[in-house]
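Visitor: got a predicted model here, sequence first, then my questions.
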Amino acid sequence: MTQRSRLRWNGDAALRSTRQGALRGLRLGSEHLLQVARGRVPIEEATLERSGVATVDEQSLTAAVSFDTPYAVTQHERLDFQHDNGREAKYLERPMVEEADVIGEIIAAQVRRSLRS
């Protein structure tokens, strides 16, 4: 007995879905990093914390998290500054390293999800 199967490959649709899932994952992953970093930003009046933003470049499939005050870099890099409990220098770098696996899983989950729909 011969059994036949037919496979219909919708490559373009699969690639579009995968890209959309990756973009959604990048947005969610960068927002996750921003949330964690905001919890560690040195805080006096919360201006630095409020300046944080997560962005995604859809063309290059890259994400960025940044803080935009004149003293953001100084606060990030100066390890000798004293901060309130739970607040620290390297407020963006450390969470980025510590949360890398979580962010990767967020992105992967969104790509998987996009392929199921």
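Guide: Received, thanks. Just so it is clear, the structure is predicted and the values come from calculations on it, not from any experiment.
Visitor: make it CA atoms for all contacts and neighbour counts henceforth
Guide: Will do.
Visitor: can you give me the strands in the chain?
Guide: Using DSSP state E, the strands of the chain run over 53-57, 62-66.
Visitor: can you put the ones you listed in TSV and add distance to residue 107?
Guide: Below are these laid out as TSV (distance: least, Cα to Cα, whole Å):
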stretch	distance to residue 107
strand 53-57	13
strand 62-66	11
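Visitor: redo these as a markdown table? Include distance to residue 20 and mean neighbour count.
Guide: Written out in a markdown table, the entries for the strands of the chain read as follows (distance: least, Cα to Cα, whole Å; neighbours: other Cα atoms under 10 Å):
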| stretch | distance to residue 20 | mean neighbour count |
| --- | --- | --- |
| strand 53-57 | 12 | 16 |
| strand 62-66 | 13 | 16 |
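Visitor: take this one as well and set it beside the first:
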Amino acid sequence: MTARARLTWNGAAALRGTRASAVRGLRLAAEHVLEVSRRRVPIEEATLERSGVASVDEEALTAGVSYDTKYAVRQHEELDYQHDAGRTAKYLEGPVTEEAGTVEAIIAAQVRRALRG
């Protein structure tokens, strides 16, 4: 007995779905880093914390987290400033480094879902 199967490969659709999943993974990963970093942002009136945003460049498949106040960079880099408990300088650099494995897992999970179809 001979079994036959016919497979039609739609590579363009598969790539579109994978790319869309990668974008979704990047967005979720950036939001994760933003949330972790918000817990460390020096806080006086919460202006710096509220200025944090996560963004994704879908064309370049890159994501970023940023804070937008006049003093965001200074607060991030000035290691001698005194902060409330749990708040610190390097409030973004630390989470980016520490959460790298989680970021990879978030993106990989989204891409795997697309490949399972």
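Guide: Everything's here; your move. Quick caveat, the model's predicted, so the values are computed rather than measured.
Visitor: TM value for the aligned chains?
Guide: Here the TM-score for the pair of chains, by TM-score structural alignment, normalised by the length of the first structure, is 0.95; 117 aligned residues with a Cα RMSD of 1.0 Å.
Visitor: closest to the centroid, which residue in the first structure?
Guide: Residue closest to the average C-alpha location in the first structure (Cα atoms, centre = their mean): residue 30, at 2.0 Å.
Visitor: what sits against it?
Guide: Taking Cα atoms under 8 Å, 6 or more residues apart in numbering as the criterion, residue 30 of the first structure is in contact with 54-55, 63-65, 103.
Visitor: now flag whichever of these is closest to residue 26 of the first structure.
Guide: Minimum separation from residue 26 of the first structure among the contacts of residue 30 of the first structure (Cα to Cα) is found for residue 63, which lies at 6.1 Å.
Visitor: could you measure from that closest one over to residue 113 of the first structure?
Guide: 20 Å (Cα to Cα, to the nearest Å).
Visitor: pretty sure residue 17 of the first structure is in contact with residue 112, am I right?
Guide: No: taking Cα atoms under 8 Å as the definition, residue 17 of the first structure is not a contact partner of residue 112, at 9.6 Å.
Visitor: compare those two (neighbour count), which wins?
Guide: Between residue 17 of the first structure and residue 112, counting by other Cα atoms under 10 Å, residue 17 is the more crowded of the two (20 against 14).
Visitor: with adjacent residues omitted, what lies nearest to that one?
Guide: Distances taken as Cα to Cα, 6 or more residues apart in numbering put residue 114 closest to residue 17 of the first structure, at 5.4 Å, once the chain neighbours are dropped.
Visitor: surely that neighbour touches residue 16?
Guide: No: assessed by Cα under 8 Å, residue 114 of the first structure is found out of contact with residue 16, at 9.2 Å.
Visitor: who has more neighbours, these two?
Guide: In this view residue 114 of the first structure and residue 16 are compared by other Cα under 10 Å, and residue 114 has more residues nearby, 19 against 13.
Visitor: distance of residue 102 of the first structure from residue 10 of the first structure?
Guide: For residue 102 of the first structure relative to residue 10 of the first structure (Cα to Cα), the value is 31 Å.
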